[in-house]
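*Asks:* Model the following, please.
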Amino acid sequence: MTVVAVVAEPPREGLVLQELAETTPLSAAEAADLYAAAYKDVLRAVDASGGDLLVNYRSDVDIPDEHQGEQSAEDELRALAREAVDDIDEARFEVQVGTSRSARAGNTITHLLESEEVKSAAAVPPTTPLMARTHVDGAAMKLRNNPVVLGPSLGGEVYYAGFTDTIDFQGAYEPPAVETLATRAVDAGHDVEYTELLPTVDTADGLTTLVTMLRSRVTAGRIVPEFTTKLIDDLGLRVEDDGDPTLVRD
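*Replies:* This next block holds a predicted model:
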């Protein structure tokens, strides 16, 4: 089984998805709500897959004073997880180690592969609500024959990075992350395979794409991520396109 580490922060106003509050109709509080909804959908997808769920959370001591909450980061993320998965006791929660995205993901993957001797491990952000069980399981299948599997997103980002062997993770997520990770993998002598491209909600472009895809799926009667879809509907988000797709609110 692949251990899938969801590298997450507590969804607090101003701490997460701040770019959305500056570039979309969402407020900082609504952006935090979106992060929480996407986090729950991602956890549900991993929990439903054949992989093992690990929530890799940001330590309270690493969170700026202005973003400290009434609950600890772990307690806050556990409470949200209980709304998404059937048995929270089957999920692992471990604190992140590292001061950058590359370091946090790299330390987690390296520890799992070398110290725990798992066969494969993956790092995913909690911001890709369209990532379903089939994507997680499909990537795990590809990892049987490829040491590195990447899930590309818009703007050269990645929503999935899976490994059966380590690479040099220092600065491995420097943009464009999908290209940097592939270069590090090839430098380490590894073959690279890819999964389907999916949007994340980290940027206005990603959220715009997600909103159109979710509305299309609802219209077509297809499966959608429950928590994110409901929130987007509650917020009245939709896309207008007069030559330039733009997020608006009803």
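*Asks:* CA atoms for contacts and neighbours, from now on please.
*Replies:* Noted.
*Asks:* what about the helices in the protein?
*Replies:* Counting by DSSP state H, one finds helices in the chain at the ranges 18-23, 28-48, 73-84, 101-110, 133-143, 177-187, 204-220, 226-235.
*Asks:* Taking helix 28-48 as reference, get the angle to the fifth one.
*Replies:* Think helix 133-143. Counting by axes from the mean of the first three to the mean of the last three CA atoms, to 10 degrees, helix 133-143 points 60 degrees away from the direction of helix 28-48.
*Asks:* List the buried residues of helix 133-143.
*Replies:* Going by neighbour count (16 or more other CA atoms under 10 Å), the buried part of helix 133-143 is R133, H135, V136, D137, A139, A140, K142, L143.
*Asks:* outside of it, which residues touch it?
*Replies:* With CA atoms under 8 Å, 6 or more residues apart in numbering as the test, helix 133-143 has contacts from 1-2, 45-46, 48-51, 120, 149, 162-164, 193-196.
*Asks:* now stretch 7-27
*Replies:* With CA under 8 Å, 6+ apart as the test, stretch 7-27 has contacts from 28-33, 35-36, 39, 55-58, 67, 69, 73-74, 76-77, 96, 104-105, 123-126, 201-204, 247-249.
*Asks:* can you give me the end-to-end distance of that stretch?
*Replies:* Stretch 7-27 has an end-to-end distance of 23 Å (criterion: CA to CA, to the nearest Å).
*Asks:* Show me how far it is from its chain's centre.
*Replies:* The chain centre lies 14 Å from the centre of stretch 7-27; the measure is CA atoms, centre = their mean, to the nearest Å.
*Asks:* coming back round to it: in PyMOL, select just the buried ones from the contacts of helix 133-143.
*Replies:* Here is the PyMOL selection string for the buried members of the contacts of helix 133-143, based on 16+ other CA under 10 Å:
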select buried, resi 2+45+46+48+49+50+51+120+149+162+163+164+193+194+195
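*Asks:* Please give the structure of this sequence too, so both can be compared:
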Amino acid sequence: MTTVAVLVDPPVEGAVLERFSGGLLDAGEAADLYSAMVRDICRAVEDSGGELLVNYRPADQVPADVDPEQSLREVLEPALASPDEARYEVQVGETFAGRVGNTVTYLLEEENVTTAAAVDPTGALLSRKRIDSAAMKLRSSEVVLGPSTEGRVYYAAFSDTIDFEDAYATPAVETLTDRARAAGLGVDFLPSDPVVARPSDLRSVIPLLNARQRAERLVPPRTTECLADLGLTLDIDGDDLSLVR
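*Replies:* Take a look at the predicted model:
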């Protein structure tokens, strides 16, 4: 069983998806979209063969008057089939790479789990199938990465540790691979999927979700519904796609 740590920021206005705020979305709408992605990705982990670990930011790294654990419980518990089985633990570290490294290293070395993975909620298209596929690949490779657009990763799973300092430096898929190979570890990959970290990502995500729906294939339901409710669509001009509302 892989313990999958979802590294989550409190889904409140002004604290998440800041690149969306002030443009097509206001801060509240950006928080709504982030909350939908958190629900989808945590439910995918719950439905997989893995163990869900909700890794939340400490109180001194979130807006004042926000309880980081409680804010996540309020968002997540209605979306989970067995909310009492989800683990909630505080993140340790100043950078994303540092927080991933501390969590993965602790799980592998202190809790003696066999495999551990880390994911950010912006990888909302992560499915149960991808998580279980990564678990299978970890039987023959110590590191399994889910590549995304522009060299990013939506999923990173480990059966051994690497040097995590600045391990997510752009392009993260290359940096993580180089760190794994430097440690003498094997690397394998999942199929590529887009992430939703900035508005331009929606030029890839929206057509993919539309196509999957028309083909009656799996989509992240809450994220898909939220994007539809927000009225985010693409304007097509020849070969050019632009995001409109």
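*Asks:* hang on, the earlier thing: can you say which of the contacts of stretch 7-27 of structure 1 are buried?
*Replies:* Buried by 16+ other CA under 10 Å: 28-33, 35-36, 39, 55-58, 73-74, 76-77, 96, 104-105, 123-126, 201-204, 247, out of the contacts of stretch 7-27 of structure 1.
*Asks:* Give the equivalent position in structure 2 for T128 of structure 1.
*Replies:* In structure 2, the residue matched to T128 of structure 1 (TM-score structural alignment) is G123.
*Asks:* Who are the contact partners of that match?
*Replies:* Contacts of G123 of structure 2 by CA under 8 Å, 6+ apart are M37, I41, Y154, Y155, P194, V195, V196.
*Asks:* Please give me every residue in contact with the fourth one.
*Replies:* Contact analysis of Y155 of structure 2 by CA under 8 Å, 6+ apart lists A117, A118, V119, D120, G123, L126, L145, G146, P147.
*Asks:* Same check for those, but in structure 1.
*Replies:* Here is what carries over to structure 1 from those, by both residues aligned by TM-score structural alignment, their matches' CA atoms under 8 Å: A117, A118, V119, D120, L145, G146, P147.
*Asks:* how close does the closest residue to the second one other than its chain neighbours get to D166 of structure 2?
*Replies:* Think A118 of structure 2. Nearest non-adjacent residue to A118 of structure 2, counting by CA to CA, 6 or more residues apart in numbering: A5, 4.8 Å away. Going from A5 of structure 2 to D166 of structure 2 by CA to CA gives 18 Å.
*Asks:* Which of these two has more residues huddled nearby?
*Replies:* Applying other CA atoms under 10 Å to A5 of structure 2 and D166 shows that A5 carries more neighbours, namely 29 against 16.
*Asks:* How many residues are close by D60 of structure 1?
*Replies:* D60 of structure 1 has 18 neighbouring residues, counting by other CA under 10 Å.
*Asks:* Quick one: residues contacting the most centrally placed residue in structure 1.
*Replies:* The centre of structure 1 sits closest to P125, judged by CA atoms, centre = their mean, with a distance of 2.1 Å. Neighbour list for P125 of structure 1: V6, V7, A8, Y159, Y160 [criterion: CA under 8 Å, 6+ apart].
*Asks:* Report the separation between it and L214 of structure 1.
*Replies:* 19 Å.
*Asks:* again with L20 of structure 1
*Replies:* Taking CA to CA, one finds L20 of structure 1 at 18 Å from L214 of structure 1.
*Asks:* for N56 of structure 1, same thing?
*Replies:* Where L214 of structure 1 is concerned, N56 of structure 1 sits at a distance of 27 Å (CA to CA).
*Asks:* Stretch 82-100 of structure 2 maps to which residues in structure 1?
*Replies:* The aligned range for stretch 82-100 of structure 2 in structure 1 is 87-105, by TM-score structural alignment.
*Asks:* quick one: that stretch to chain centroid distance?
*Replies:* Centroid separation for stretch 87-105 of structure 1 versus its chain: 12 Å, with CA atoms, centre = their mean.
*Asks:* Could you check it and say which residues are buried?
*Replies:* Buried residues in stretch 87-105 of structure 1, counted by 16+ other CA under 10 Å: 88, 91, 93-98, 101-105.
*Asks:* Distance to H111 of structure 1 for those - can I get that in JSON lines?
*Replies:* What follows is the buried residues of stretch 87-105 of structure 1, written out as JSON lines (distance: CA to CA, whole Å):
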{"residue": "I88", "distance to H111 of structure 1": "23"}
{"residue": "A91", "distance to H111 of structure 1": "17"}
{"residue": "F93", "distance to H111 of structure 1": "14"}
{"residue": "E94", "distance to H111 of structure 1": "12"}
{"residue": "V95", "distance to H111 of structure 1": "13"}
{"residue": "Q96", "distance to H111 of structure 1": "11"}
{"residue": "V97", "distance to H111 of structure 1": "10"}
{"residue": "G98", "distance to H111 of structure 1": "12"}
{"residue": "R101", "distance to H111 of structure 1": "15"}
{"residue": "S102", "distance to H111 of structure 1": "14"}
{"residue": "A103", "distance to H111 of structure 1": "12"}
{"residue": "R104", "distance to H111 of structure 1": "11"}
{"residue": "A105", "distance to H111 of structure 1": "10"}
